[in-house]
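**Student:** dropping a prediction and its sequence here:
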Amino acid sequence: MEQQDPRVADLGFARVDVDRAARTGDPEVVFGAGKTPDQVVAILRTLHAEHPERAVLATRLASEALDAVATELPGATVDVAARAATLGPLPEPRGRVAVVAAGTSDGPVAAEVAVTVAVHGSAVDRIDDVGVAGLHRLMSVRDRLEEADCLVVVAGMEGALPSVVGGLTGVPLVAVPTSIGYGASLGGIAALLTMLNSCAPGITVVNIDNGYGAGVHAARVARQSAPR
C-alpha cells in the first residue's frame, strides 16, 4: 500500500500542498481558473483546516465559484472586484505596500494585488487613477509613494507609469502590465515590453495581469523591510 505523504492532502482531483507554509512562510493559494465551484470550496476548506490561524486565498474565481464560497463557507470573505476569496483571519500586517493603478480599468488587477498583499501579511495603501495622462495626479501622492516599503504599479495601454514612478522614488517597485488597451496593445504585450525596457533602474516586472505574483513579492519585501 502506498504511504500517504503527510505534506500533501490528497482530495482525489488535487494534491494540496499543506506543508508550503512551513517551507516558505505562506500557505498554498488556490488558483481558481478551470476549477469547479465544488473543487474551490473543498481546497479552501482543506487549507483552512491546516492553517486556521491565518487566512488562505483563492484567486481568479468565476462568479459561480464566488457564490459557492459565500454559501458553503460562511466565514469566507468574497472580493468580487478581485475575483478572489479569503478564509480565516488576516495576519497582523508588517510593512506597507502601495498599490498604484494607472486607470480605473486596471482596477481588477490592482484589487487582486491588494487582497494578495493583505493575505501575505502587509498593509495596503491603494492609490488609484494616477496614470501618465495626468501627471499632476501622481505628483499629488508622491509622499505616499515614499512612505511605502514596496510599490506595485499596475498599468495597461502603453505601460509607462512604472518608469515614471521609478524615476521619482527609490522604493522597491514591482510593475504589472495589464491587458487593458486598444488593438496595438496586443493584450498587454505592449505594456509588458515597455516595462521590461524601462530606463528607470530597480524595476521588477511580472507577467501580464499577474496581480497575485506581484502581491506576494511585494508583501515579502515589505515584511522584510519593516522594523521587527
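**Tutor:** Alright, I've got the coordinates. Numbers count the residues shown, from 1 in each chain.

**Student:** please make it C-alpha for all contacts and neighbour counts, starting now.
**Tutor:** OK.

**Student:** list the contacts of the host helix or strand of residue 118.
**Tutor:** If you go by DSSP states H and E, residue 118 is part of helix 107-119. Contact with helix 107-119 is made by 55-57, 59, 81-84, 86, 90-91, 93, 97, 99-101, 123-124, 126, 128, 152, 154, 178, 209-216, 218-219, as judged by C-alpha atoms under 8 Å, 6 or more residues apart in numbering.

**Student:** what about versus this one:
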Amino acid sequence: MAEPDGVVPGVAELDHDRARRRGYPEAVYCEGKSPDQLRRIATALAARPGDAATIFTRADDVRAAAVLEVLPDARHEPDARLLAWPPGEPDPTGGLVVVVCAGTSDLPVAREAELTARYLGRRTELVVDVGVAGIHRVLARVETLRAADAVVVVAGMDGALPGVVAGLVSAPVVAVPTSVGYGAAFEGLAPLLTMLNACAPGVGVVNIDNGYGGGHLAAQIAAPRAGGRMG
C-alpha cells in the first residue's frame, strides 16, 4: 500500500498544502536530523516541487552536504546555515524588509533572517555592525531604516538595539536576540529579556537565534495589501 502524499516513513510528514493554506511553504529544520533523514526528506521534495522554494534551516556542513547530494542545484549559504530549493529567488512584492545586525558576530542569524524574508518574496536590505556601542553608526542609517515596512533587529550582548531602532521608525520592529555575549548574557537570555522589556512600543520578539522566525514575521508584516501603501 502506497504511503499518503508527503509521508516519509519513520521520518516526516511533509505539509505540501501549507503554501496554499498560509501563503508560505513549510521549512525544514535540519538541526537534530541525521544526514540520512535529510536525504530522504530532500528526495520526497524533489519528487513534488512546489511553486515556492523550500528553505532548509540550521544546516551545518554535514547536513548541507546531505541535502546537496539529492538537490545539487540548491542554493547554499554557509554563513546563514541555510539552503533553498529551487534556488531562484521569487520576484519581490510588498514592502521592504530591512535587517539590522548589531555586530559581525550576529551576522549568521541576521543573514538567516534576510534570506528568509527574501525567499518569502520581499525586497531586503542588510545593515551590518551598527550596535549601540557606536550609536552614531545606526543614526547614520536612519534614512534606510525609515524606508522599511518592517525592520528586523538582530543583537546579542545587552540586546539594546531594537528599542533604539523602534524609537526612530514608524514600522514594526522584530527583535531577534542572539546567543552572542560573555557569561552574564546567559547564551542569549539577557538580550531576550532586554528586548521583552523594551520601553519603545512596536517591538515584537522572537526566540534566541531564531533568524528564520524573525525573517518570516517581517515578511508577513511587509506582505502586499490591497489598497495599502505597498504595491
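**Tutor:** In hand now; what should we look at? Worth saying up front: this structure is predicted, and the values here are computed from it rather than measured.

**Student:** what does the helix holding residue 118 of structure 1 correspond to over in structure 2?
**Tutor:** Per TM-score structural alignment, the counterpart of helix 107-119 of structure 1 in structure 2 is residues 107-119.

**Student:** mean deviation, that stretch versus structure 1?
**Tutor:** Once the two models are superposed, stretch 107-119 of structure 2 sits on average 0.9 Å from its counterpart in structure 1 (mean C-alpha distance after the TM-score superposition for structure 1).

**Student:** pull the distance from that stretch to the chain's centre.
**Tutor:** 4 Å (C-alpha atoms, centre = their mean, to the nearest Å).

**Student:** cool, stretch 146-166 of structure 2 as well?
**Tutor:** Distance, stretch centre to chain centre, for stretch 146-166 of structure 2: 14 Å (C-alpha atoms, centre = their mean).

**Student:** that stretch corresponds to what range in structure 1?
**Tutor:** The alignment of stretch 146-166 of structure 2 onto structure 1 (TM-score structural alignment) covers residues 146-166.

**Student:** endpoints of the matching stretch, how far apart?
**Tutor:** Between the opening and closing residues of stretch 146-166 of structure 1 there is a gap of 11 Å (C-alpha to C-alpha, to the nearest Å).

**Student:** kindly report the same for stretch 142-158 of structure 1.
**Tutor:** Terminal-residue distance, stretch 142-158 of structure 1 (C-alpha to C-alpha): 22 Å.

**Student:** residue 185 of structure 2 matches what in structure 1?
**Tutor:** For residue 185 of structure 2, the residue aligned by TM-score structural alignment is residue 185.

**Student:** run through the residues that contact the residue lying closest to its match once chain neighbours are set aside.
**Tutor:** Nearest non-adjacent residue to residue 185 of structure 1, counting by C-alpha to C-alpha, 6 or more residues apart in numbering: residue 157, 6.0 Å away. Taking C-alpha under 8 Å, 6+ apart, we find residue 157 of structure 1 in contact with 178, 179, 180, 181, 182, 185, 188, 190, 191.

**Student:** what's the answer for residue 177 of structure 2, then?
**Tutor:** Contact analysis of residue 177 of structure 2 by C-alpha under 8 Å, 6+ apart lists 154-156, 159, 188-189, 191-192, 195, 205-210.
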